[in-house]
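In: Got a predicted structure plus its sequence, pasted below:
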Amino acid sequence: MNRILCGLAANPALPPELVDRLIALAAATPEPSSPSDPAGHLAEVLVWRLDERTDLGPAQVAALAARDEDTATRLARTGHLRASDVDPAVWPLAALALIDEGRGLPEWARRFAADPDPSLRRQLASCPGLPADVEDALAADADPEVAAELAWCATSAPALALLARHPHAEVRRAVAGNEAAPPAALAALLTGDALEPARSCLVCDSREIPFTHGPYCQDAECDLLPGAECDGTHGSTLHDTWQRALSNPATPPAAVAAFAEHPSVLLRWAVAEHPGLPAHVYARLLAGDPLPGIRACVARNPGTGPEVSRVLAADPESDVRRAVAHHPRTPFDVLGRLTLTTRLGPHPLPRISAATPEELAEGAASANARVRMLVAHRHDLPPELRDRLAADPDASVAKAVAPHQGLTPERLRAMVALHGQQVIARVAANPDAPGDLLTELARHEPPVRRALREIASHPNATAEALLPCLADVKARVRAAAHPALPPGIVVGLLDDPDPEVVEAAAGNPALPSAVMADLLA
């Protein structure tokens, strides 16, 4: 019954008076008293399902919001509650959610900037578009974590330049990861030039130094990360600051290049990810670094050129070669060689996505079927190229192009006739597949289970196509929610032994409203 109620709460066809009944049920049930309290947890799930509905009226929203502040906050984020509906003194989290969504009032931001609760000030600091005076107040906050949150989320270059000089190392660490920070400030965080040393960090704020936080801390109240350490120089925080600044694409390349031979693996890794370095720096990383992970970072880095791709395409590590294939400017001939030695995955590669029409035509005409398959994964192919690949004699090529829009039913049937079970699931996933073709595919012997799962959630599926899907465990859940399923079948699935099927059937808009009313009686 719990699954039925949850399904009904999400059912788009549930009549308003039955929505009211579910809201009353959820509101009347107290919050869970313990993790094993089933009634309280049912009420929570009902509320989550109900506040996701798009048809709630003002009275229904008010009744839901009155249950607890978490619900009011979700309703604020989903647009159900407006600023005029929220009192920040009663629902501070909902008011902050509205500020974060850009629908709060400016005076609320000023109110929370002076709130004695630092957690509310931290949440405010993460909100975009704050008034300048509020940003100034948060930057000067006595709690460094409030200023750090602002430093992580702010977009004002002058404000970030000031925060980069903050006396607390945690604030500087946050600035280092913000791509809106001025390049000069990011460089100073790496070099220390014209920058006074930080006076404190989260480690020396809470521990006598020197201190190193071990991996097996027994203090339940401790929130320091494993490995956090400070001897007065704020070592672990400074290291994290460097790592973030090195990974930040706004950091000047000259400041980043100085760390290319640093003994820290994490810092060299961050250098390898930076997209704007001179070619000789990438070459130094390739020549001198034994770690495959760093070579892979260089291989996929958009700042490297084709010459790097050619070198790393012969790397003994498959992860490095796979990274070469995901570089947006890898030469086509290199991709062709990689298909022979490396599994490249089913998704379109950046190089294929960026290919010109001439390059696509060249790839589609390749004698290498794996290159043709890479081209076939691109979903915006010219129609004549798409149709040519759909008729490809290699099943892997046809399988890649089968889900593309624009293929005619005749073309889809021809693919099935030529390649059979190898392409049926992908043809079933085609958004243009008509209902009669889906029925044919659903009745295929032997059944193709992946195809049944695609058909069960296909918008064009008919009742005839859906009925065979009920025989597959995974497809059954999807089919139970499909509005084309006959109402009598949907009602019968309310007694299914699988609770997921029961919930899906209860959420099916084909469920008769009289049955819904009986279930809630």
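Out: Yep, it's here.

In: rest of the way, CA atoms for contacts and neighbours
Out: Fine.

In: which residues of this protein fall in strands?
Out: 211-212, 229-230 (DSSP state E).

In: Include distance to Ala517 when you put those into TSV, please.
Out: Output for these, formatted as TSV (distance: least, C-alpha to C-alpha, whole Å):
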stretch	distance to Ala517
strand 211-212	63
strand 229-230	62
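
In: State the distance from the nearest residue to Asp319 once chain neighbours are set aside to Asp472.
Out: Spatially, and ignoring its direct neighbours in sequence, Asp319 is nearest to Ala296 (6.6 Å; C-alpha to C-alpha, 6 or more residues apart in numbering). Applying C-alpha to C-alpha, to the nearest Å, the value for Ala296 to Asp472 is 41 Å.

In: is it true that Ala484 touches Glu464?
Out: No: checked against C-alpha atoms under 8 Å, the pair Ala484 and Glu464 is beyond contact range at 9.3 Å.

In: Which of these two has more residues huddled nearby?
Out: Set side by side, Ala484 and Glu464 show more neighbours around Ala484, with 21 against 18, by other C-alpha atoms under 10 Å.

In: Can you name the residues that contact that one?
Out: 461-463, 466, 510 (C-alpha atoms under 8 Å, 6 or more residues apart in numbering).

In: okay, pairing it with this:
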Amino acid sequence: MPDEDTRYLAHLCGLADNPNLPGHLLDKLVAMTSGELDAAQDLFGVPKWDIPEAADIPAIESTGEVMARRTDLSADTYHQLAADRRLWVRLHLARNPALPESLLWALADDRAVRPELAWNPSVPLRLLGEIAVTAKLPHILLPRVASATTSELRWLAASPDWQVRALAAVRRDLPKDVVDRLIEDPEIAVVQALVAAKNPRCSPTLLHELAQRAASACPHIAQHPNARVDTLIACLRVLPARRHAARHPNLPPDMITELLDDVDLLVAEAAAANPALPPKIMEAVLAESC
């Protein structure tokens, strides 16, 4: 059975998520979770603990997290949460799509929070571009890029900064002119982003040339449907790409069969999962376990 303190904290978390919590109590709860309430009383005036002592209790932190992700709060409340001394509250807040644009720009001045804004669906595209240049973002489709219009995608692809061009490259449904432009990009990381997105306009020749130029691209190349046999063989020589190449259906059946005995069990497992593995070999593998 939970003790009364734990139950009380659970109640706070519930109140934080209650859309009908009166405004004056919401303000008090925000102050409480940010450590600004200088009283040893709970939300309703009942003595509890010193708030600084309770500030690091996980359930109290969960209360701040719940409020930071709510999309129905006032601009003033969001600004108050943005000033919270605890980093994790500001990190959750940074992804909230209901934040005013001015607050998004203000949060960008917080170096610890700035990269988190990249995952906010409402982040201004110009701010996202600035974040991409100053923070190392993964080659994945970010929410704001996923909703970008054709003209916005062209704006990203025409950026003088390769990090911004790479943002557009991960969209699979890019206009033909944008893909053609990015395929010829002088920065290899942009082309790698196209490959990582399995863009169908990446030709077998392009993939092979890229594999020769950059071994770091091989894990993505080995997963691209257009990778040809000699490219996959080259990828097999790159340790991080081996298990992806072993699973690729364009690999010759005899080579897939050989990979069943690979010393790396992840590679052997990938070979067994390859749809091009001959049925008679599948049968033989099953017979071994009988």
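Out: That came in fine, so what should we check first? As the structure is a prediction and not an experimental result, all values here were calculated from the model.

In: where does the TM-score land?
Out: Once superposed, chain against chain, the TM-score is 0.76 (TM-score structural alignment, normalised by the length of the second structure); 259 aligned residues with a C-alpha RMSD of 3.0 Å.

In: if we can go back for a sec, give me the more crowded residue out of Ala296 and Asp472 of the first structure.
Out: The neighbour comparison of Ala296 of the first structure against Asp472 (other C-alpha under 10 Å) goes to Ala296, with 24 against 17.

In: Quick check: the counterpart of Arg154 of the second structure in the first structure vs Pro383 of the first structure, distance?
Out: The pairwise alignment with the first structure assigns Arg154 of the second structure to Ala361, based on TM-score structural alignment. For Ala361 of the first structure, the distance to Pro383 of the first structure equals 12 Å [C-alpha to C-alpha].

In: More neighbours: those two, which one.
Out: Using other C-alpha under 10 Å, the more surrounded residue of Ala361 of the first structure and Pro383 is Ala361, with 16 against 12.

In: Chain neighbours aside, what residue packs nearest to that one?
Out: The shortest distance from Ala361 of the first structure to any non-neighbouring residue, by C-alpha to C-alpha, 6+ apart, is to Leu385 (7.2 Å).

In: tally of neighbours for the aligned residue in the second structure for the one you found?
Out: Matched across to the second structure, Leu385 of the first structure falls on Val178, judged by TM-score structural alignment. The tally of other residues near Val178 of the second structure (other C-alpha under 10 Å) stands at 19.

In: ok, Val178 of the second structure - contacts?
Out: Neighbouring residues of Val178 of the second structure by C-alpha under 8 Å, 6+ apart: 153-154, 157.

In: conserved subset of the residues you listed in the first structure?
Out: Retained in the first structure: 154, 157, out of those (criterion both residues aligned by TM-score structural alignment, their matches' C-alpha atoms under 8 Å).

In: The contacts of Val178 of the second structure in helices, which ones?
Out: Judged by DSSP state H, helices contain the following of the contacts of Val178 of the second structure: 153-154, 157.

In: Which parts of the stretch 351-500 of the first structure are helices?
Out: 357-364, 369-376, 383-390, 395-401, 409-419, 421-428, 435-442, 449-456, 463-469, 473-480, 487-493, 499-506 (DSSP state H, counting those that start in this stretch).

In: And the corresponding residue of the first structure for Leu207 of the second structure, how close does it get to Leu18 of the first structure?
Out: Residue pairing (TM-score structural alignment): Leu207 of the second structure is matched to Leu412 of the first structure. Applying C-alpha to C-alpha, the value for Leu412 of the first structure to Leu18 of the first structure is 44 Å.

In: So for the two, which residue has more residues nearby?
Out: Neighbour count, other C-alpha under 10 Å: between Leu412 of the first structure and Leu18, Leu412 has more, with 24 against 17.

In: distance of that one from Leu64 of the first structure?
Out: 48 Å.

In: likewise Val265 of the first structure?
Out: For Val265 of the first structure, the distance to Leu64 of the first structure - C-alpha to C-alpha - is 52 Å.

In: more crowded one of the two?
Out: Neighbour tally, Val265 of the first structure and Leu64, criterion other C-alpha under 10 Å: the higher count belongs to Leu64, 24 against 15.

In: Tell me if I'm right that that one and Thr71 touch.
Out: Yes: here Leu64 of the first structure lies in contact with Thr71, judged by C-alpha under 8 Å, at a distance of 6.9 Å.

In: Spatially nearest residue to Ala139 of the first structure (excluding sequence neighbours)?
Out: Ala147 (4.8 Å).

In: what do we get in the second structure for that neighbour?
Out: Here Ala147 of the first structure stays unmatched in the second structure, going by TM-score structural alignment.

In: just checking, Ala147 of the first structure touches Ala169?
Out: No: the criterion here is C-alpha under 8 Å, and Ala147 of the first structure misses it with Ala169 at 10.9 Å.

In: more neighbours, those two?
Out: Ala147 (29 against 25).

In: if I look at that one, how far off is Ser206 of the first structure?
Out: Distance from Ala147 of the first structure to Ser206 of the first structure, by C-alpha to C-alpha: 18 Å.

In: likewise Ala161 of the first structure?
Out: For Ala161 of the first structure relative to Ser206 of the first structure (C-alpha to C-alpha), the value is 27 Å.

In: Pro278 of the first structure now?
Out: Counting by C-alpha to C-alpha - Pro278 of the first structure and Ser206 of the first structure are separated by 42 Å.

In: Check Ala188 of the first structure too.
Out: In terms of C-alpha to C-alpha, Ala188 of the first structure sits 27 Å off from Ser206 of the first structure.

In: who's more crowded, those two?
Out: Ala188 (18 against 10).

In: what do we get in the first structure for Asp76 of the second structure?
Out: So, by TM-score structural alignment, Asp76 of the second structure is matched to His280.

In: Might you report the residue contacts of Val225 of the second structure?
Out: Just so we're on the same page, residue 225 of the second structure is Pro rather than Val. Counted by C-alpha under 8 Å, 6+ apart, Pro225 of the second structure has contacts 198, 200, 248.
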